[in-house]
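> output the structure for:
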Amino acid sequence: MSTVVETVTDLARPIVAHHQFELVDVEFVKEGKGWYLRVYIDKPGGINIEECAMVSDELSEQLDAIDPDPIPQAYFLEVSSPGAERPLKKPEDFERAVGEYIHVSLYQKIGQSKVYEGTLEELRDDALDLTVNLKGRIKTLTIPRDAIAQARLAIKF
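Below is the predicted model:
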């Protein structure tokens, strides 16, 4: 269904840019018996429900105008904020997260784990440095960028 994501991304990008918001992510997923088209938007200071509704209305109008329908099955359109644990996907997401507490899932173990949480200290083209607390000891791990399966902001408890 990547063509759905690509089509919706192409439609959403100018709508979101017109309102000076950021298009964070688009996903098209099946959950249970239903399909969900999720569009995540944000802006400095956060996005509100009225802004999400406005983008939803405009995007829905654009999708309805396309013939043939790019999404033939029934689906639910959800436009929302990425939330406090915003995903880090694009290079600029990682750049903004320097100094922040993040969660990183890896394809393969580095050290004893495939999952780490810590402060993103430094970002390079090929790796990032993450300061983590491992059993009471503070260490800095260097994680190759191509080893990262998923990353997101995290809430430190």
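> drop to CA atoms for contacts and neighbour counts, all remaining ones
Fine.
> SS state for Phe94?
What DSSP: H, G, I helix; E, B strand; the rest coil gives for Phe94 is helix.
> can you tell me, leaving aside adjacent residues, what's nearest to it?
In this structure, Phe94 finds its nearest non-sequential neighbour in Leu88, 5.9 Å apart by C-alpha to C-alpha, 6 or more residues apart in numbering.
> quick check, that neighbour in contact with Ile148.
No - counting by C-alpha atoms under 8 Å, Leu88 sits too far from Ile148 to count as a contact (10.5 Å).
> one more to line up against the first:
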Amino acid sequence: MALNLDTIRATAERVAASHHLDVVDLEYQGGAKFRTLRIFIEKNAEERAKLAAKTAPEGADEDAALPKGVPAEMLSGVTHEDCASFAQDFGTVLDVEDLMPGAEYTLEVSSPGLERRLQKPEDYVRFTGSLVKIQTFSPVNNNRHWQGRLTGFANNVLTLDLSAVKQKGKAKKAVTAPVVEIPLANIEKAQLVAEL
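As a prediction, this is how the structure comes out:
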């Protein structure tokens, strides 16, 4: 039986939903002996809204569980207990349904982190206003690497405010305007940049 990542993802999403979680990403590495399946999870939208409601305005007493200065929307809300509970249930399903053929593999479950990858159009909408790092397939203004504040996402084109960060290298020379627009289809990699 061959490994089917689409089936594994669908199964992970089903198990995650029962824990009020969403699957953010899934990675598979390795060959016959040393195989690792990584699942990145976060609280679902309803649970993240509850987390955001717990944040206090600047200067007020904040919940000790929330890092100061980090917008609640950037937090996945996932605890060690969430990861352990999900890993136990999902690992059982993987084994029972034989979705990971072969004897040994490592299952790793974690949050996506503060510098999470952006993949779906919904990610760009959700994280509008955040600092991002972008790498494109083909150059935009003679540059493939950009860093700036994501100021908008419409019609599958994202808008970056380059004045939000000091540009380096080729980006410094490529900046002719303070704003650059990049089509989603041209994005090879995109991730948040933590602002602490």
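> TM-score of the superposition?
The TM-score (TM-score structural alignment, normalised by the length of the first structure) is 0.87; 153 aligned residues with a C-alpha RMSD of 2.2 Å.
> sorry, back to before: wait, what's in contact with the residue nearest to Phe94 of the first structure?
Contacts for Leu88 of the first structure (C-alpha atoms under 8 Å, 6 or more residues apart in numbering) come out as Phe94, Gln150, Ala151, Arg152, Leu153.
> again, but for Glu13 of the second structure
By C-alpha under 8 Å, 6+ apart, the residues touching Glu13 of the second structure are Asp22, Val23.
> which helix or strand lies directly C-terminal to the helix or strand hosting it?
Using DSSP states H and E, Glu13 of the second structure sits in helix 5-18. Counting by DSSP H and E, the next helix or strand C-terminal to helix 5-18 of the second structure is strand 21-29.
> post-alignment, that next one versus the first structure, mean distance?
Following the fit onto the first structure, the mean deviation recorded for strand 21-29 of the second structure is 1.1 Å by mean C-alpha distance after the TM-score superposition for the first structure.
> residue nearest the centroid of the first structure?
Nearest to the geometric centre of the first structure sits Pro87, at 3.5 Å (C-alpha atoms, centre = their mean).
> okay, Glu42 of the second structure and Asp123 of the second structure: tell me how far apart.
Glu42 of the second structure sits 13 Å away from Asp123 of the second structure, going by C-alpha to C-alpha, to the nearest Å.
> which one of those two is surrounded by more residues?
Neighbours of Glu42 of the second structure and Asp123, each counted by other C-alpha atoms under 10 Å, are more numerous for Glu42; the result is 25 against 14.
> the helix or strand harbouring the more buried one packs against which elements?
Assigned by DSSP H and E, Glu42 of the second structure belongs to strand 36-43. Applying 3 or more C-alpha pairs under 8 Å, 6 or more residues apart in numbering; DSSP states H and E, we find strand 36-43 of the second structure packed against strand 21-29, strand 106-110.
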